[in-house]
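*Asks:* one predicted model, sequence on top.
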Amino acid sequence: MSVIDPQALTTSLQRLAGRGTADELLPTLRAVVDACVDLFGVSGAGIMLADEQNMTRYVAASDGPGRILEIVESETGQGPCTQAFVTNQIVPSSDVTTDSRWPRLATLIRPHGVRAVLGVPIALGGAPVGTLDVYLTEPHEWTSGEHAALSRYGDVVEAALAASLSAHRAGELAEQLQYALDYRVVIERGIGYLMARDHLDEVSAFNQLRRAARNSQRKVGDVAEHLLATGDLPGGQGNR
């Protein structure tokens, strides 16, 4: 990863933030990931946003391997981007193909040339609604300076999303984000309940909740409310 020029970063942030209008949300997000690659010297970048099942989904990527990374993370519920979304913290991996935290991701992404990955949470009103992710084709130990710079870059995504929700003109994407925001507290409470009841870590509890939502064909917020009211997941999914 190239050395970050503070002035170039500031200029790029200002230029991209100025494009953050509801009328051109997806083009803005695509511009963000393309500019991210140029500015930081990474191999690729992408953005994932939460849907109504509170699952992060591919929205924009700079290239094919970046898109595959996002799809595999969404399908497996594993990886630095998934963990960044659940914990609302930056999550690095020096090499996802050998990272023991996410064995399924490691196996599936290995043929596609993605090695070092950094997941940066994207939040609205303090609640995570997605991630900005970057990757390199070689192993790399991410520095605190890279964490800080990419976190600032995530502010551009937040500004674009906030403008879209404020204007109510981003269609289905805005509706999904609004649902994620409206139900974030109850979903977090449901995750906490499963962590305490089943002795799970945060990501495992999150995946159990969304798996129950998928199996019962209900929205994850409704499933979390059911869990908190009854102590059980719908249909006996994951119950003790």
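*Replies:* Structure received. Numbering: from 1, shown residues only.

*Asks:* C-alpha only now, for contacts and for neighbours.
*Replies:* Fine.

*Asks:* which stretches in this protein count as helices?
*Replies:* 6-17, 25-40, 64-76, 80-87, 103-109, 144-167, 171-182, 184-198, 202-216, 220-230 (DSSP state H).

*Asks:* put this beside the first:
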Amino acid sequence: MAGRRRDGPRGSPPGHRHDHGSPGGRPPPGTGPPESPRLRLVRRCVELTGIDAAGVMLANARGSLRPAVATKARITLTELLQAQVRQGTCVEAYLTGAPVHADALADHAQRWPAFVEVARGAGYENAHAFPLRARQQSVGALNLLSGRPVTLGEAEIKLLRALADVATTAVLSWVREPLATDGIATRTQAALSGKALVDTASGMLAATAGLTPQEAVRYLHAYAAHRGRRPTEIAEQLVRRRVQPDAVLADAAQKR
């Protein structure tokens, strides 16, 4: 309604407008540090090839794949489905330790019926996956999807293999101490747990200020970068109520 004043979120003084510098009380667009290394990596996969979307799935402590990062929400849905029904390019690459290519998903309906149905329903007609391996052990897979049939050339396959290796290094460098062979699963589980914390904390920020999930993640990263901390550390403090959402949002407003 025109002229109506908006009160801030719960706990704000009456009549306080919870304005972070943009319409609707949102923090200013573009605030925040560069994207996380894993997100930058999957974006590079899209930029350097004819693929439309990319994501990384990691194995948890039980050996089940879980989405870790993706360029689009739709690819996360297909990854979740692959994990649930244990079929699809990503699952097969993880289990076999070899790249898997499906230039036309429609031709693989009998091979992966549930995966093909969901992937095509989300608008994808092509899928590729590359395993993430460390010391002869599979830790996950790089997942690639496109809205049209795409055959990867030899140069693109070599490039994506290299990017998969970079992704593996990024995951296993989550902790700075030297990596023991029996610590690989611990590192991948830590990466997945960190993502769960960030998802929960960014949801708290989104609910507080009416942000999109992507905006909330940017402001969480901005707050962490300003303090020289990992985003997962700040996310844990938010979840444990040691840091309040308003403090993170106000910090973003001050950086304008």
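*Replies:* All right, it came through fine. Quick caveat, the model's predicted, so the values are computed rather than measured.

*Asks:* re the thing from before, mean neighbour count added to the helices of the first structure, as TSV?
*Replies:* Output for the helices of the first structure, formatted as TSV (neighbours: other CA atoms under 10 Å):
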stretch	mean neighbour count
helix 6-17	14
helix 25-40	20
helix 64-76	19
helix 80-87	26
helix 103-109	17
helix 144-167	19
helix 171-182	18
helix 184-198	19
helix 202-216	20
helix 220-230	19
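
*Asks:* ok, Asp222 of the first structure to Ala180 of the first structure distance?
*Replies:* Using CA to CA, to the nearest Å, one gets 12 Å for the distance from Asp222 of the first structure to Ala180 of the first structure.

*Asks:* cool, Pro103 of the first structure as well?
*Replies:* Distance from Pro103 of the first structure to Ala180 of the first structure, by CA to CA: 28 Å.

*Asks:* same deal with Thr76 of the first structure?
*Replies:* According to CA to CA, Thr76 of the first structure stands 20 Å off from Ala180 of the first structure.

*Asks:* counterpart of Glu177 of the second structure in the first structure?
*Replies:* In the first structure, the residue paired with Glu177 of the second structure is Ala167, using TM-score structural alignment.

*Asks:* Thr107 of the first structure maps to what in the second structure?
*Replies:* Counting by TM-score structural alignment, the partner of Thr107 of the first structure is Glu117.

*Asks:* from Ala93 of the second structure, how far out is its match?
*Replies:* Look at Glu117 of the second structure and Ala93 of the second structure: by CA to CA, they are 19 Å apart.

*Asks:* and what of Asp246 of the second structure?
*Replies:* Taken as CA to CA, the span from Asp246 of the second structure to Ala93 of the second structure is 43 Å.

*Asks:* and if you look at Asp52 of the second structure?
*Replies:* Applying CA to CA to Asp52 of the second structure and Ala93 of the second structure gives a distance of 19 Å.

*Asks:* Ile75 of the second structure matches what in the first structure?
*Replies:* Using TM-score structural alignment as the criterion, Ile75 of the second structure maps onto Gly66 of the first structure.
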